[in-house]
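quick one, structure for this:
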Amino acid sequence: MAQLIVRNLDEEVVRRLKLRAAQNGRSAEAEHRAILEAVLLERSSQSSLKQLLQSMPDVGEDTDFLLST
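As a prediction, the model looks like this:
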């Protein structure tokens, strides 16, 4: 497995990472891994905006969107 070193982090970011890790019952390193995996791996399985819009039901009338004068 590869290693990643992150330098020059704001102290507030580190504090929040440690707090989040404690809330989730894991180390800061494990929490860091979980965040990276959630953002970089899991999101790729989500639908695209186009797919989301296409899945919306066809309701209402086009005239609902006309500007009244």
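
for the rest of this, base every contact and every neighbour count on C-alpha atoms.
OK.

three-state assignment of the residue nearest in space to the middle of the chain?
For the chain, the residue nearest the mean C-alpha position is Val39 (5.4 Å; Cα atoms, centre = their mean). Here Val39 is recorded as helix under DSSP: H, G, I helix; E, B strand; the rest coil.

that one and Leu17: what is the separation?
Distance of Val39 to Leu17, given as Cα to Cα, to the nearest Å: 15 Å.

for comparison, sequence B:
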Amino acid sequence: MAQLLVRGLGQETKTGLQARAARHGQSMEAEARDILRDALKDEGRPADVGLGTRIAARFAGIGLEPGELERIDWSEPRNPFEE
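Model (predicted):
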């Protein structure tokens, strides 16, 4: 596995990383790995893909038919546990 040395990290940043790692119950090294992985996770996604497109892609195939949402009566709030 590759290693990375970060020089010149300010004390405030180090303290923040320590606190965040403690909140997540892991070492600073593990927390830094998670932060880097999450920051780069979507790097390959085209920049022109908007939020709506990403949401639609995320929920594609859940079983809704075109126009199904438009047929729902949204005039009154409903409790799904009472239906």
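
what's the helix or strand for the closest residue to Ser27 of structure 1 other than its chain neighbours?
Leaving aside its chain neighbours, Ser27 of structure 1 sits nearest to Ala21 (5.6 Å; criterion: Cα to Cα, 6 or more residues apart in numbering). Secondary structure assigned from DSSP states H and E places Ala21 of structure 1 in helix 11-23.

hmm, who's touching that helix?
Around helix 11-23 of structure 1, the neighbours that count as contacts under Cα atoms under 8 Å, 6 or more residues apart in numbering are Ser27, Ala28, Ala30, Glu31, His32.

quick one: Leu52 of structure 1 from His32 of structure 1, how far?
Counting by Cα to Cα, the gap from Leu52 of structure 1 to His32 of structure 1 is 30 Å.

give me the more crowded residue out of these two.
His32 (16 against 10; other Cα atoms under 10 Å).

who's in contact with the more buried one?
Taking Cα under 8 Å, 6+ apart, we find His32 of structure 1 in contact with Leu17.

could you pull out the strands for structure 1?
Counting by DSSP state E, structure 1 has no strands at all.
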